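>>> Predicted model and sequence follow; I will ask about them next.
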Amino acid sequence: MRPVREDGGQGAGPGRGRHRPGRGPYDDSRVYRVGSRALEPGDRSRGTDVASTGERRVGWALRWLPAALIITGAVFYWVTPEGLTSSPFFESAPLVAAGLLSLRATVITAVAAVVVDVLLEIANGTAEYSESIIEMISQSVIGALAIGMNVLIQRNYRRLTSARHVAVAAQRAVLPNPPDGFGGGLLRVAARYQAADADARIGGDLYAVQESPYGVRCIVGDVRGKGLEAVESVAVVVGAFREAAEQEARLAGVARRLERALQREETGRSGLDRVEGFTTAVLAEVDRDGGTLRLLNRGHPAPLLLGSDGGARLLQPHEHALPLGMGDLGTWPDELLEVTFPPGASLVLYTDGVTEARNAAGVFYDPLERMAGRVFDGPHELLDTLLDDVTRYTGGRVADDMALFALSRSRSRFLPVPAHAP
C-alpha cells in the first residue's frame, strides 16, 4: 500500500342495569436490494422476515378486535350488576374498525354494535328508558363518525401508497441497478440499499459505478440531511460522477468536478443547508488490467478489502480530507491510496449506517472484525451476509440508512448475466 498525491508528490429512528343517573357514555417492504434483480419495496433480509411474520400475525388478531369488543359488551351486559354500563365496548368497536378495517367492514361493525345494543335493551325491558334511548342515539352517532373517519383514512392511505410508488420510481431512477459485470468480465459488482425507516423509500445515501477509458470507477457517498433536498444532492452527485468519470484522467479531477457541482447546487438553497451542505464519499478505481485499486476518500468510512483467503483490512487514508462541498474551508491535494487488487479479492464500500450501528450495549458495529476470516462466492453473497449480520447485531434496530457496494475481482473472466434474465 502506498499513498500518492495526485499532484505527483508522495505523502500523505358496557350489566344488566344500564346506568347510574347522570352517567353518560364513555368517551394499518425494507431492504431494497439491487444488483442482479430489480429493487422492490417488499425485499427484506432474513432478519426482518421474522419481524414481518410477527407483524402479520398481530394484524390478523387486530382485525377481529371490533367483533371481540361487541361480544365482550354483550357478555358484560348480562353478567354484571345494575349500575354498570357496557356502552364503552359498543362505542369503541366501530372506532377501532375505522382504523383497522375496510369501509364495508366498518359499516357492518357500526350497524352490528347498534343492533346488538338495541336487542339487549329490548330483551332486558329497558328499551323505553330515556337513558337507554340516549345511549342508542349516541351509539348511532359514533358509528356514523367512525364511518366518516374510515373514509378519510382510506383516502389518505391511497395518497400515501401513491407517494410510496413515486418514491420507489425515484429511487430506481437515481440509484439504478448496476450491471453484474464490468471490465470485460474481470469484475463483478453488487449493491444494496436498506432504509432505517421501513416506510421510507428513498434517502441521502448513494452509490454509482461507471466504466471509463481509465478503468472501472465507482462512488459510495452519504449526503448530509434528509428529505427531498438530500435526494436532490444525491441526483447531482451521481450525475456529475458519471460525467466526470468518463472525462477526468485522475480521481482527484473527478472529486473536483463533484465539488463544483455541489457548490452550484447549494447556491440555490437557503438557510443552514446553504452553508453546511456536504457529502462524504469514497471514489474507487480499478485499472483496465484489474490488478490495481486506487481510492480517494473524502471524509467517508474507510472501505474494507477482503482477500480470497479470508484476510481483511481497512483501507484508511493517511490524511483525512474534508467531505465534498466543503472546499471553501480550505484546499489541499487529494491523497490517492493505491493497493494491489488480487484475483478473488473484494472491495466493500458502505455508508456510516453500517459503522454507526450499535448493539444493545451501545457498542458500534466493526465490519473488519465481523467479516474477517470469511470467504464469499461473490459480491451478492457478501453484501447479503453483511446486511444480515448488521441486522442481527443491532436486533433489527437500525438507526440510519445503509448503502453498500461490493466490487469483486474474478479469478477468471465470466459472461455477465443480462439484467432482464430470470
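Everything's here; your move.

>>> only C-alpha atoms for contact and neighbour calcs from this point on.
Fine.

>>> can you list contacts of stretch 57-73?
Under the contact criterion C-alpha atoms under 8 Å, 6 or more residues apart in numbering, stretch 57-73 has outside partners 14, 28, 86-90, 92-94, 96-97, 100-101, 109, 113, 116.

>>> Apply 6 Å and report the result again.
For stretch 57-73, the external contacting residues (C-alpha atoms under 6 Å, 6 or more residues apart in numbering) are 14, 86, 89-90, 93, 97.

>>> next one: stretch 159-170
Outside stretch 159-170, the residues within contact range by C-alpha under 6 Å, 6+ apart are residue 201.

>>> now with 10 Å?
Counting by C-alpha atoms under 10 Å, 6 or more residues apart in numbering, the neighbours of stretch 159-170 from elsewhere in the structure are 32, 39-41, 153-154, 156-158, 171-176, 199-203, 231, 235.

>>> The structure to be compared is supplied as follows:
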Amino acid sequence: MIDFVTPPTVSAAALYAAAVLTAASLLSLRGTIVTGVVAFLLDLAMFGYFGYHGSATEISELAMVATVAAIAVFLHRLLHHLQSRLRSARDIAAAVQRAVLPDPPKASGPLRFAARYEAAQADAQIGGDLYAVMDTPFGVRCVIGDVRGKGLEAVRAVAASIGTFREAALQEPSLAGLVERLERAVALEVRQSGSVTELEGFITGVVAEIPPSGSEVRLVNRGHPAPLLFLTDTVLYVEPSQTALPFGMAALATGPAHVDTVAFPEGATLLLYTDGLTEARDEKGAFYDLVDRFAASRYAGADALLDAVLADVHRHTGGRRTDDMALLAITHASDNVPPSGRCG
C-alpha cells in the first residue's frame, strides 16, 4: 500500500524485505515461503503499474527481494533448530530438578507441605539452594540449605547433600546424629571438589524434625536465616539459642549440634527459606521484610502462604532476581482447616 500511494521515484524495497524477514521469526515455514512469494509478486506488479517493467532497477530490486526471501527461509529453519534444542535443554533441566529437588508430599498426618523454587536466572531450573522432606520412623524431617557458590559445582553439592539427607533421615534416631552425617558429607564433597582451602566450601542450612504428634518442632540451625513461625495472631523469627557454623566448617566447630524445641500448635505454619527472600531489594535498595508485611495476615495452608509470599516479593523487587530462592512451608492443620486458602 505504501509503494502504491507514494511517487514512482520512492522505492519500498526495504519494506518488502522487512516483511519476509519478520515472517521468518513469527510464522511457520509455509507462511514464510508464502510471504516471500507474495512480496516478490507485489513488487513485480508495482513495477508494471508504474511503467518500469524490464528496467535495470526492476531486475536488481526483484533480485534483492528474492535473495532476502531465500535467506529468510534459511533463518526460519535455523531458528526452528535452535528452539528445538532449547526446549530439549529445558526438558532435561526440569527432569534434573525433579530428580534432585522433588516436590514434597502434600501431607503426612496432621502436617501439610508446600515448596517453591525460583532460580536467579529466569531460564534456569535449578541452582544452589536445596530443600527436602522425609517421612521417617522418627517423625517428619526437613532440610533447607544454601550452597556457597554458583553453577555446576553448586548443583553437585546440592545433589550430594540431598542424597545424604534422604539416607540419613531414615537411619539416624537423633536429630544431632542426622546433622553430623550431613556435616561429614558436605566436608567430603568440599575436599573432592578441589577447593584451594576447605573453608571455601560450605552450606548454610536448617534441619527440622516434627514428631508424629505434630505439637512441636525441633530445629538445628547451621548459619542459616532463622525460620518464621506463623501463629494465629503473630509472625515471629525462630532464632537459634546458640549460633553454629555452616555445614562443611567442622574444622572450626566444637561440640555436638544444639537442638532447639519450639511449640507448633494447630493452625501454625513454619516457613523455611533461603536468603534469596530476605535479601530481595526494591529499586531503592530496601531489603524485603516478610514479618512487617505479613504480621496482620492469616493463611489457612502452606500453598496459600507461599503463593502470597512470592507474589508480594515480586511486587517488592519489580520482578528482578538477584539470587536463588527456595521456600518450604509446613502447616500443622486441624480437621476444620481447608487444604489451602486465605483465612482473613
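Everything's here; your move. From a predicted model like this one, the values you see are computed outputs, not experimental measurements.

>>> Please state their TM-score.
Once the chains are overlaid, their TM-score stands at 0.89 when taken by TM-score structural alignment, normalised by the length of structure 2; 338 aligned residues with a C-alpha RMSD of 2.5 Å.

>>> about what we covered before: among the contacts of stretch 57-73 of structure 1, which one lies nearest to residue 277 of structure 1?
Taking C-alpha to C-alpha as the measure, residue 97 is the one of the contacts of stretch 57-73 of structure 1 closest to residue 277 of structure 1, at 45.3 Å.

>>> Can you name the residues that contact the aligned partner of the closest one in structure 2?
The alignment partner of residue 97 of structure 1 in structure 2, by TM-score structural alignment, is residue 23. Residues in contact with residue 23 of structure 2 (C-alpha under 10 Å, 6+ apart) are 29-36, 69, 72-73, 76.

>>> Keep only those of these that are in helices.
Secondary-structure check on the contacts of residue 23 of structure 2 using DSSP state H: residues within helices are 29-36, 69, 72-73, 76.

>>> Of those, keep whichever come out buried.
Applying a neighbour-count criterion of 16 or more other C-alpha atoms under 10 Å, the buried members of those are 29, 32-33, 35-36, 69, 72-73, 76.

>>> so can I have a markdown table of these showing distance to residue 58 of structure 2?
Formatted as a markdown table, the entries for those read as follows, by distance: C-alpha to C-alpha, whole Å:
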| residue | distance to residue 58 of structure 2 |
| --- | --- |
| 29 | 27 |
| 32 | 23 |
| 33 | 21 |
| 35 | 19 |
| 36 | 17 |
| 69 | 16 |
| 72 | 21 |
| 73 | 23 |
| 76 | 27 |
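
>>> quick one: residue 147 of structure 2 and residue 203 touch, right?
Yes: taking C-alpha atoms under 10 Å as the definition, residue 147 of structure 2 is a contact partner of residue 203 at 4.5 Å.

>>> residue ranges for the helices of the stretch 51-200 of structure 2, please.
56-100, 151-171, 175-193 (DSSP state H, counting those that start in this stretch).

>>> Please apply the same query to the stretch 1-150 of structure 1.
Here the stretch 1-150 of structure 1 has its helices, by DSSP H, counting those that start in this stretch, at 46-63, 65-79, 87-100, 103-124, 130-174.

>>> Run the chain-centre distance for the second one.
With C-alpha atoms, centre = their mean, to the nearest Å as the basis, helix 65-79 of structure 1 stands 41 Å off its chain's centre.

>>> Same check on the last one?
Relative to the centre of its chain, helix 130-174 of structure 1 is centred 25 Å away, using C-alpha atoms, centre = their mean.

>>> ok, now the third one?
Per C-alpha atoms, centre = their mean, the displacement of helix 87-100 of structure 1 from the mean C-alpha position of its chain is 33 Å.

>>> mean per-residue distance, that helix to structure 2?
Here helix 87-100 of structure 1 is compared with structure 2 after superposition; its mean distance to the aligned residues, by mean C-alpha distance after the TM-score superposition for structure 1, is 1.8 Å.

>>> I figured residue 2 of structure 2 hits residue 14, correct?
No: counting by C-alpha under 10 Å, residue 14 is not a contact partner of residue 2 of structure 2; they are 11.3 Å apart.

>>> Identify the residue range in structure 2 corresponding to stretch 382-395 of structure 1.
Taken onto structure 2 by TM-score structural alignment, stretch 382-395 of structure 1 occupies residues 305-318 there.
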